[in-house]
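got a predicted structure plus its sequence, pasted below:
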Amino acid sequence: MDFFNSALGKNITFVRPAYFVISGFSGILNIKYYYVFLCFVYIVSVLGNTVVMTVIYLDHNLRTPKYIAVFHLAFVDLFGSSALMPKLLDIFLFNHRNIPYNDCLTFLFFCYTCLSMQVLNLVALSYDRLIAIIFPLHYQVKVTHRFMLSLIAFFWTFVITVVLIAVGLLTRLSFCKSVVINSYFCDHGQIYRLACNDNTPNYVISWLLIALILWLPLAFIVLSYVCIGYALCKVATAQERHKAFKTCTAHLSLVAIYFIPILTTFTLMSKIHPNARIINLSLTSVFPPMLNPIIYVLLTQEIKVSLKKILKLRNESKIKVKKVITK
């Protein structure tokens, strides 16, 4: 901490505020209807991801490396939604916009960690599809349970380390101008821009985060699907190409849902109203956790079959219980 504080300079008094004020969504008409919509999104996210995790846990046939990644994605979506949504609704629906300094940094840490893990989980699923289609004969050797668990553990270690560095660098900042954060949560970029001392290290780590957790994963995913497309062009029949590509539809849908709104916001950053930017980014945070389980249930044949099997067994057990009771 002394090292961080030494960067303030001799002529600046270090000021750590008691709280920050979250000002996002201010001045938007009928915004309470949006909060009700967010409540609905959160409930669907919790139920949907819980169902996906339960189905994968109960069906031993789904305990493959691919579905380890799917299970982990559902867990991260559930964890991320629970880290963001209740606090977001508390801030804006009940007008508790003042958030203590330490609570704000904790809120930031969990939100950024979960959002980053969502992206990196898409990378794991992309790698799984890449090996399954290009090297099908070596798939069981290259993509094992141990490999997938090790990859997920590495992603967690990497993300927690990078986000902790970003949060640690925020503690060296002095806030002697304003404590109003123009966002819907404790946004790293909005916080460091409020500082009245040198925020260059924060600026650097911010762009490093964007490069490592947004652009690099997106580049890997795009490149992997270029390779998949090239490999499918060599497949003999159109039916085989369609069957192979069908296994990628769920993953491609998740990639589109996550990245298109972010890329749109970054591209039109200077042309759209700040409130429109905040709403778009908030939807980017809350929509994927809601849609991911729906997409996997609708587009993945294995999960649909497993879900039907579990529901059938449950109905049969209920019928047996009723017969026993009537006897």
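Here it is on my side, so go on. This structure is a prediction, so every number in the text was calculated from the model and none was measured.

from here on, contacts and neighbour counts on C-alpha atoms
Fine.

what about the helices in the chain?
Under the criterion DSSP state H, helices of the chain are mapped to 2-6, 31-58, 65-93, 101-134, 139-142, 145-170, 188-192, 200-210, 216-233, 238-246, 249-267, 274-299, 301-326.

in CSV: those, plus mean neighbour count and distance to residue 179.
Putting the helices of the chain into CSV (neighbours: other C-alpha atoms under 10 Å; distance: least, C-alpha to C-alpha, whole Å) gives the following:
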stretch, mean neighbour count, distance to residue 179
helix 2-6, 10, 19
helix 31-58, 17, 23
helix 65-93, 21, 15
helix 101-134, 20, 10
helix 139-142, 14, 50
helix 145-170, 16, 13
helix 188-192, 19, 8
helix 200-210, 15, 17
helix 216-233, 16, 32
helix 238-246, 13, 49
helix 249-267, 16, 25
helix 274-299, 20, 18
helix 301-326, 13, 47
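
which among these is found nearest to residue 13?
Among the helices of the chain, helix 2-6 comes nearest to residue 13, with 10.0 Å by C-alpha to C-alpha.

follow-up on the earlier one: any idea which of the helices of the chain gets closest to residue 176?
Closest to residue 176 of those, according to C-alpha to C-alpha: helix 188-192, at 12.1 Å.

next up, a structure to set beside the first:
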Amino acid sequence: MVENSSNSTDILTLQGFDLPPQGVYAAFIFAMLSYLLIIFCNVFLMSIIIMNKSLHQPMYILLFNLPINDLIGSSALFLQLIKEILLDSRYIEASNCIAQAFFVHVYWVTGALILSAMAYDRYIAICNPLKYSTIMTNSHIAKIIASVWLVALLLMGVLFGLLLRLPRCRSLISQTYCDNPSLLALVCADTTINNIYGLFITAGLQVFAVGMILYTYLQILLACFKNKHSDTKSKALQTCTTHLTIFIILECLGLFTITAYRVKQLSPHLKRMIGVSTLIFPPIFNPIIYGLKTKEIRQKINMAIRNTVNP
């Protein structure tokens, strides 16, 4: 592809996995099965929450937003990836690339904020049980959910607004999908403001999310040790373990991805695999972990399966 120094570079090239011809079919099957599994698991979890009025509680209303976010992130990756494999083409329009990058970053930010909101909900439920119903009202939950999505969209809107003002002079994306760092590498102008803003929101989000998780879970643990009722203690710890597991998976994959960008000695193929993993594994693991580890959801799933097998 001929590269130019103007914003007329409307077709970009994604760096693929360099699969041999015999590996294309295997890659297509893997991508399709992974995407279908993600859709099934997340839609199934959402359906369980919708159809059971006993799950229409603040905790599960917040949880309902997690599979929505997982579907956004995985769709941003797989729709382009499957198209790329089917057409045997690595080319992507710049507008589609920017849209994919925008939704990928919204997925990352929203995931951290949703888990922070869920930790706050558990903190109120366990540490202030008598005030829970008066604090976590429907209007309060609606404000939390709206704030999560609005903050994510606003932060990413500014990030990509700063990106769109810069001219591109290169067209090769170093990843198998589009994201802000890869698009910023195509720019032939000063990116200092973009870098500062990107580092600011990354650090700010990490401080907020990790701080919220550490504080609330520490308070929850202290409350559990003070509680003499073993059933209440075990239920609270089980809920926190589920949330913490999801959060650690998301944080570790995000940390690996950020580190991979900065380690030049790392294999390019390994960098791409790490990058893709952040959009594959959490959307698969999240509904499975919540379905298996959350007693109320597990009971509803078992009931739904029994009703399907023996109507």
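Thanks, I have the structure now. None of the values given here were measured: they were computed from a predicted structure.

okay if I get the helices of structure 1 as JSON lines plus distance to residue 15 of structure 1?
Below are these laid out as JSON lines (distance: least, C-alpha to C-alpha, whole Å):
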{"stretch": "helix 2-6", "distance to residue 15 of structure 1": "11"}
{"stretch": "helix 31-58", "distance to residue 15 of structure 1": "34"}
{"stretch": "helix 65-93", "distance to residue 15 of structure 1": "24"}
{"stretch": "helix 101-134", "distance to residue 15 of structure 1": "12"}
{"stretch": "helix 139-142", "distance to residue 15 of structure 1": "53"}
{"stretch": "helix 145-170", "distance to residue 15 of structure 1": "12"}
{"stretch": "helix 188-192", "distance to residue 15 of structure 1": "13"}
{"stretch": "helix 200-210", "distance to residue 15 of structure 1": "17"}
{"stretch": "helix 216-233", "distance to residue 15 of structure 1": "36"}
{"stretch": "helix 238-246", "distance to residue 15 of structure 1": "56"}
{"stretch": "helix 249-267", "distance to residue 15 of structure 1": "32"}
{"stretch": "helix 274-299", "distance to residue 15 of structure 1": "28"}
{"stretch": "helix 301-326", "distance to residue 15 of structure 1": "53"}
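
between those, which one is nearest to residue 20 of structure 1?
Of all these, it is helix 101-134 that lies closest to residue 20 of structure 1, at 6.2 Å by C-alpha to C-alpha.

what range in structure 2 matches that closest one?
Residues 94-127 of structure 2 are matched to helix 101-134 of structure 1 when aligned by TM-score structural alignment.

if I look at residue 125 of structure 2, how far off is residue 232 of structure 2?
When distance is defined by C-alpha to C-alpha, to the nearest Å, residue 125 of structure 2 is 11 Å away from residue 232 of structure 2.

typed the wrong thing, it's residue 61 of structure 2
Applying C-alpha to C-alpha, the value for residue 61 of structure 2 to residue 232 of structure 2 is 22 Å.

what of residue 88 of structure 2?
Computed as C-alpha to C-alpha, the residue 88 of structure 2 to residue 232 of structure 2 distance reads 55 Å.

ok, residue 40 of structure 2 next?
Taking C-alpha to C-alpha, one finds residue 40 of structure 2 at 32 Å from residue 232 of structure 2.

figure out which of the helices of structure 1 is closest to residue 23 of structure 1.
Checked against C-alpha to C-alpha, the stretch from the helices of structure 1 lying closest is helix 65-93, at 8.8 Å.

for that closest one, the distance to its chain's centre please.
Distance of helix 65-93 of structure 1 from its chain centroid, counting by C-alpha atoms, centre = their mean, to the nearest Å, is 7 Å.

how about stretch 128-144 of structure 1?
Taking C-alpha atoms, centre = their mean, the mean C-alpha location of stretch 128-144 of structure 1 is offset from the chain mean by 25 Å.

please report the distance of the residue of structure 2 most remote from its centre from residue 204 of structure 2.
Taking C-alpha atoms, centre = their mean as the measure, the residue most remote from the mean C-alpha position of structure 2 is residue 228, 37.0 Å away. Using C-alpha to C-alpha, we find residue 228 of structure 2 at a distance of 38 Å from residue 204 of structure 2.

and residue 134 of structure 2, by the same measure?
Note on residue 134 of structure 2: its distance to residue 204 of structure 2, by C-alpha to C-alpha, is 30 Å.

same check on residue 108 of structure 2?
In terms of C-alpha to C-alpha, residue 108 of structure 2 sits 14 Å off from residue 204 of structure 2.

next one: residue 41 of structure 2
From residue 41 of structure 2 over to residue 204 of structure 2 (counting by C-alpha to C-alpha), the distance is 31 Å.

ok, now residue 254 of structure 2?
Separation of residue 254 of structure 2 from residue 204 of structure 2 (C-alpha to C-alpha): 15 Å.

what does residue 18 of structure 2 give?
On the measure of C-alpha to C-alpha, residue 18 of structure 2 and residue 204 of structure 2 end up 37 Å apart.

so the two - more neighbours on which side?
The neighbour count for residue 18 of structure 2 versus residue 204, taken as other C-alpha atoms under 10 Å, is higher for residue 204 (12 against 9).

quick one: map that one onto structure 1.
Per TM-score structural alignment, residue 204 of structure 2 is aligned with residue 212.

which residue in structure 2 lines up with residue 321 of structure 1?
Aligned partner of residue 321 of structure 1 by TM-score structural alignment: none.

typed the wrong thing, it's residue 147 of structure 1
Using TM-score structural alignment, the partner of residue 147 of structure 1 in structure 2 is residue 140.

how close does that match sit to residue 154 of structure 2?
For residue 140 of structure 2, the distance to residue 154 of structure 2 equals 21 Å [C-alpha to C-alpha].

residue 160 of structure 1 touches residue 111, doesn't it?
No: in terms of C-alpha atoms under 8 Å, residue 160 of structure 1 does not count as a neighbour of residue 111; the distance is 11.2 Å.

excluding chain neighbours, give the residue nearest to the alignment partner in structure 2 of residue 247 of structure 1 in space.
By TM-score structural alignment, residue 247 of structure 1 lines up with residue 239 in structure 2. Of all residues not flanking residue 239 of structure 2 in the chain, residue 294 sits nearest, at 6.7 Å (C-alpha to C-alpha, 6 or more residues apart in numbering).

residues touching that neighbour, list them.
Counting by C-alpha atoms under 8 Å, 6 or more residues apart in numbering, residue 294 of structure 2 touches 238-239, 242.

same deal with residue 257 of structure 2?
Applying C-alpha under 8 Å, 6+ apart, one finds that residue 257 of structure 2 lies in contact with 271, 274-275, 278.
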